[in-house]
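Novice: 3D model of this:
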Amino acid sequence: MEIKHIFILFLLLLPNKVSAQSWTADNGNGTYTNPLFYDECSDPDIIRVGEYFYMTGTTMHSMPGLAIYRSRDLVNWYFLTYVFESLELGPEFRLENGMEEYGQGIWAPCLRYHDGHFYIFSNVNNHGLQVFIAANPLGPWEHKQIGGKTYDLSVLFDDDGKIYAVYGYDTVNLVEIEPDFSGFVEGSRRTIIRGGNAMSEGHHFYKIGGKYFIFSANYSPIGRMQCARADNICGPYETRVVSTKETLGTQRGYRVNDGIMWQPDMPKPGEKFNVWKPLEWDYKAAPLHQGGIVELPNGEWWGFSMLDFRSVGRTTCLSPITWVDGWPYFGLPGNLGRTPRTWYKPNVGIDVEPHAPFVRSDSFDGKSLNPIWQWNHEPNNRKWELAKGVLRLHTMPAAHFMWARNTLTQRGIGPESQVTVTLDASHLKNGDIAGLALLNLPYAWIGVVHTGQKQTLRWYDMYKNDTIDIPLSQSKVWLRAFGNFDQDIACLSYSFDGKHFKQLGDSILMPYQLKTFQGTRYALFAYNAEGREGGFADFDNFKLDEPLADRSQNIPIGQIIRLTNYGSGKRVWANPRGMLCSAAIGSKPYDTSDCLFRVHDRGNGRVALEAMNGTGFITVVGAGLAADVRLVKQESEACLFMWQDMLRGQCMLLSMKTQRYIGLDARTDEPYSADWPGTTPNRRDGTVLCWEVVTKI
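Specialist: Just a heads-up that it's a prediction; the model follows:
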């Protein structure tokens, strides 16, 4: 498959053009935009203790593991700590003896608080259920092994003092845990929901108002979230679909060896990868799934779940919860089951300044690494150090990059990001390789190879099994990686002076795959390819930039804009007869004031759009199937829309009257209506609009 250049390379070559601001979901105007983080935070679990919310998620083979976050408003999160530095469960966690733990380790943790203590439960494949216990979320955390097999479990401390867990795939099983966490109560295992009830995996278990609720992800037929409810913990349970089809306009990305979760052997350089291109209408695993709910101090409920964001991996999203007939639906009263991309922040009674959870750049001048870093498997702490303001990685033998120990990683962050690092390779020895990598399968890297008395700058792409070598006349080089995580494409470049960068090789594919079960990561590595311990590599001034993180100008407040329907390619037309219609290319109103609108700020992310031809404001005049959109002279509450920032000059308009989106059926060219539940993965259903500012009328 040929990979085309589909992003602008000048962003790579001109570092002064990118912003240093990091993504935060908080828009600073009383609203937030999903995802909460634009980097991987899969299998989230959230609880509230007093005025604070706490969250953790899957960390798999990455160490340290089990990150704990804290928030006051569910939108802005602070990183608190990692629960452990290492698990020490065997050589596979250390990449020893030809063994590895890619895609294994900590899966789908369950976070709970009971009787003054925090608990995190997680099943580690082949090692059984683990529990971590602390009186303070900052630690220390006590680690106990419970054993057994409890896949994707959720735990409930019931009112009678007993501790229950639900778990399983397809069927939902219940088991009681011994109060001292020494094991499971003998004879307590039972199946409470059998297959065929659309309950699948990723369970979240609650007791609310005396009733038992279980949330579960289901991948058939299209991917959705189910909720089961019962008066008795053992059932019988009835179920409802509480979220479905919500992709927030995100297509499933490139996939590798789809359907093969674990390969028996690690792929070697030169092996062929089967790649599946994105499917425009594929809902299979992309929609919001595997989530739960949490209650605010004021009694409101909010939902959280994960969403596959292509090569970034699985992100965490926040949803308002609407209770209907005792069932908690994700979404708004007028649009049950669908989640807005942008909505009001939860009402917690305080103002929280927008902030990101991590500092991603690192000068390596401190006594410890910034907490954004995680090692690929457990590190050998005798073979790395922070010394004289650099990160020093000593080389150890490895067959190829995926077996390299002490590889230091951080999650790739979207929509786009660029990292630059300085490498001093003067202390490498024969057989040593060190550099900057895109940790994925297939992987790619750029670095320095030391063979004999010669050093070479090398670019390698595992997918194509392609190598480019450049002779080196100096040991100090600047390495750079740029990733467009919404398009699954990256590129690698180098510089000899830190100012002028040159790209090596072609664009690099970043597919999502189920071997590492993570999104693409930036990685610093050093290893010896000839089976010995060698020298060392010094890394300095790691800098990460995010070109699209600053979204403050993404609502063109006070400006005149032209809107084009992304699905039909036709302009939005304020028909003088008072209807909002489409204008075809070449038609009379196409480039006139009939297709221009001024954006008025109405606070809290809401806007009103006034047609520049004098016909009035875009207004919703009906409801339900008759939610017509007209142009009305007198502004009213029906003119208010929540601007949905879809990035890159795209938006949706969420009617505050119907709580649905304006859109049209491009196949019939009917006028716009405001009864569309949301967009499709490819955004071409008629609800997504492209906007551009018009400076001259």
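
Novice: C-alpha only now, for contacts and for neighbours.
Specialist: Fine.

Novice: any idea which element Leu36 lies in?
Specialist: Here Leu36, judged by DSSP states H and E, is contained in no helix and no strand.

Novice: cool, Leu631 as well?
Specialist: Using DSSP H and E, Leu631 falls within strand 629-632.

Novice: gap between that strand and the chain center?
Specialist: Once both centres are worked out by CA atoms, centre = their mean, to the nearest Å, strand 629-632 turns out to sit 38 Å from its chain's centre.

Novice: now do stretch 452-464
Specialist: 31 Å.

Novice: next one: stretch 458-473
Specialist: Chain-centre distance of stretch 458-473: 30 Å, with CA atoms, centre = their mean.

Novice: measure that stretch end to end?
Specialist: 13 Å (CA to CA, to the nearest Å).

Novice: so for it, what gets flagged as buried?
Specialist: 458-464, 472 (16 or more other CA atoms under 10 Å).

Novice: report the two of the residues you listed separated the most.
Specialist: Farthest apart among the buried residues of stretch 458-473 by CA to CA are Tyr463 and Leu472. That separation is 25.3 Å.

Novice: so which of the buried residues of stretch 458-473 sit within strands?
Specialist: The members of the buried residues of stretch 458-473 that map onto strands under DSSP state E are 458-461.

Novice: skipping adjacent residues, who's closest to Ile413 in space?
Specialist: Closest residue in space to Ile413, ignoring its immediate chain neighbours: Asp39 at 4.6 Å, by CA to CA, 6 or more residues apart in numbering.

Novice: for Glu692, see how far away that neighbour is.
Specialist: 28 Å.

Novice: higher neighbour count, these two?
Specialist: The neighbour count for Asp39 versus Glu692, taken as other CA atoms under 10 Å, is higher for Asp39 (25 against 15).

Novice: one more, for comparison:
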Amino acid sequence: MKIKLFLTLIFVLLLTISKAQDENGMYTNPILFADYSDPDVIRVKDDYYMVASSFTAFPGIPILHSKDLVNWKIINHVYQKLPFSWYNKPKHGKGAWAPSIRYHKGMFYVYVCSPDEGLFMARTADPARPWELFHVADIAQWEDPCPFWDEDGNAYLAHSKLAGGLAVIHKMSTEGTKLLDNGVIVYQNKVENPTLEGLKLMKRNGYYYIFAPAGGVSTGWQTVLRSKNIYGPYESKKVLDQGDTDINGPHQGGFVDTQTGEWWFIHFQDRDAFGRIAHLQPGKWLTNDWPVIGMDDDGDGCGSPVKTFKKPNVGKTYPVTKPQTSDDFNSAKLGLQWQWQANSNPSWYSLSAKPGSIRLFAANSPTELGNLWYAGNLLLQKVSAPEQTFTTKLFFNPSDESEMAGITVFGQYYTFLCLRQIKSQLRLSLVESGFKADGFVPKELFGVAIKQNQVWLKGHIYADQTCSYSYSLNGKDFTEIPQRLKITKGRWVGAKIGIACVNPNLAPVKMGFADFDFFEVEDK
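Specialist: As a prediction, the model looks like this:
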């Protein structure tokens, strides 16, 4: 099966051109049909680096690399864990919100806030290698920070506040590890720019610019503030909105130049269960020193999103690249596409117990009889296309009553196709559950007794935000389960796909395990 998976991946790579990149030098939005929420991007020489929110998925804050702003690959994460014990269990919606990335004097910096723990900074000389993490300020209700080093050597930090719709600027130590004052509110206008957030600070031609989304996630627009003084007063201008396109809420991202002098803006679009997917828009500076993003057909200085456009001129042409998805588990480390739902625990898995497979141990998660919403040991990745299938081969070795292992399409509502041990018998079950204020004990939607520990499981994602499942006892002949089920987003994140092995008992007798031989993802 490993050989078959390898050949399939090579076949797809050779014969399929990414929807984000056409053969005639054009690209088509979205460049990433995946939940890379709140993106920020920089260029260092000929390399582009992007970060995005990760909330409480671990490792946290993905680092993506590109040579042309269209084709991206995950190269690292900023941190493996957050240094707080409460993140050892899921804290949906908390964690890393809207990071920014900057390069200064040979060092890469990422700044991020969490809603409860405050401001963090991470730095490294090489973004593909480990980052050093600092807890800069222990204060709640801050969000979306961005550092800035001025020409005179002074350093500053801009950020917004939850529900405040305001921009705050602090003086900062030049090494970026301390804030030197209480900060100054430099802008707030809840009528003109409600829900102002996602600040990105830069300087050009003597003006300080703050790029800031406003108007809300699904319906907002991109605002730019500018002033000759970093502390204001700032004037504002809307530079990108939906216009008459079908790209809703185009805003919150990074404005970056190419080696050839072009300007580009990467932002997200909220696609509900699919999350906040990434788009690329052309930009330019007008003679009046205001930027405009997208196509400004009427010349009013506010553009609208493009669907298809000429690729950025970076001096060369680069091959199609996509963030990692499929995994044969042959590496000694987890693939960078995978994230847990809490601080990772080495007791959850092994890549060496059965070489060529990942072994997930049946970690204890008794809340609501094994409701996966409360389980940290889910191994998940982003849905990465509007239509796709994912397949795995599972060998289940249960050691306790009601242990379960399988595949899931996971959100605030989730479905889980799994093997379960019920009264010492194996049962293939399709289960639904998730988060409800009054509780949601897992409910079986489909079930059949089986007499073997090895099965092949397949999930199907559809563009109408539904999913279905099928299974096989021999790896060739799949039986469809005749139910189309809804897909929902999580808390601030899109739906995810992946694998899990859980023991729902309050006092487990033993810990069983499940071996997953591969995880194959195919876009339709």
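
Novice: related to what we said a few turns ago, which one of the ones in strands among the buried residues of stretch 458-473 of structure 1 is nearest Thr564 of structure 1?
Specialist: Asp461 (38.6 Å).

Novice: hang on, the closest one packs against Ala444?
Specialist: Yes: using CA atoms under 8 Å, Asp461 of structure 1 is in contact with Ala444, at 4.5 Å.

Novice: which part of structure 2 matches stretch 406-415 of structure 1?
Specialist: Using TM-score structural alignment, the residues of structure 2 aligned to stretch 406-415 of structure 1 are 377-386.

Novice: span of the matching stretch from start to end?
Specialist: In stretch 377-386 of structure 2, first residue to last residue: 26 Å (CA to CA).

Novice: so what touches it?
Specialist: Stretch 377-386 of structure 2 is contacted by residues 32-35, 274, 325, 337-342, 344, 348, 363, 372, 461-463, 494-502, 523 when judged by CA atoms under 8 Å, 6 or more residues apart in numbering.

Novice: repeat for stretch 206-217 of structure 1
Specialist: 156, 158, 199-205, 223-233, 289-292.

Novice: emit the ChimeraX select command for whichever of those residues are buried.
Specialist: Buried subset of the contacts of stretch 206-217 of structure 1, written as a ChimeraX selection, criterion 16+ other CA under 10 Å:
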select :156,199,200,201,202,203,204,205,223,224,225,226,227,228,229,230,233,289,290,291,292
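
Novice: in stretch 337-349 of structure 2, what's buried?
Specialist: Applying 16+ other CA under 10 Å to stretch 337-349 of structure 2 flags 337-344, 348-349 as buried.

Novice: possible to save the residues you listed as CSV with secondary structure and distance to Cys467 of structure 2?
Specialist: Formatted as CSV, these follow (DSSP: H, G, I helix; E, B strand; the rest coil; distance: CA to CA, whole Å):
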residue, secondary structure, distance to Cys467 of structure 2
Gln337, coil, 21
Trp338, coil, 21
Gln339, strand, 21
Trp340, strand, 22
Gln341, coil, 21
Ala342, coil, 25
Asn343, coil, 28
Ser344, coil, 28
Trp348, helix, 27
Tyr349, strand, 27
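
Novice: how about those in CSV, adding distance to Leu394 of structure 2?
Specialist: Below are those laid out as CSV (distance: CA to CA, whole Å):
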residue, distance to Leu394 of structure 2
Gln337, 20
Trp338, 18
Gln339, 19
Trp340, 19
Gln341, 21
Ala342, 23
Asn343, 25
Ser344, 22
Trp348, 16
Tyr349, 14
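
Novice: determine which two of the residues you listed are furthest apart.
Specialist: Across the buried residues of stretch 337-349 of structure 2, the longest distance by CA to CA is 17.3 Å; it joins Gln337 and Trp348.

Novice: would you map the strands across the stretch 201-350 of structure 2?
Specialist: For the stretch 201-350 of structure 2, applying DSSP state E, counting those that start in this stretch gives strands covering 207-214, 221-227, 235-240, 251-257, 263-270, 276-285, 291-293, 308-310, 349-350.

Novice: turn the ones you listed into CSV, including distance to Lys161 of structure 2.
Specialist: Shown next, in CSV, are the strands of the stretch 201-350 of structure 2 (distance: least, CA to CA, whole Å):
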stretch, distance to Lys161 of structure 2
strand 207-214, 13
strand 221-227, 17
strand 235-240, 19
strand 251-257, 15
strand 263-270, 20
strand 276-285, 21
strand 291-293, 25
strand 308-310, 35
strand 349-350, 38
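
Novice: which residue numbers in structure 1 go with stretch 405-424 of structure 2?
Specialist: Against structure 1, stretch 405-424 of structure 2 falls on residues 434-453 (TM-score structural alignment).
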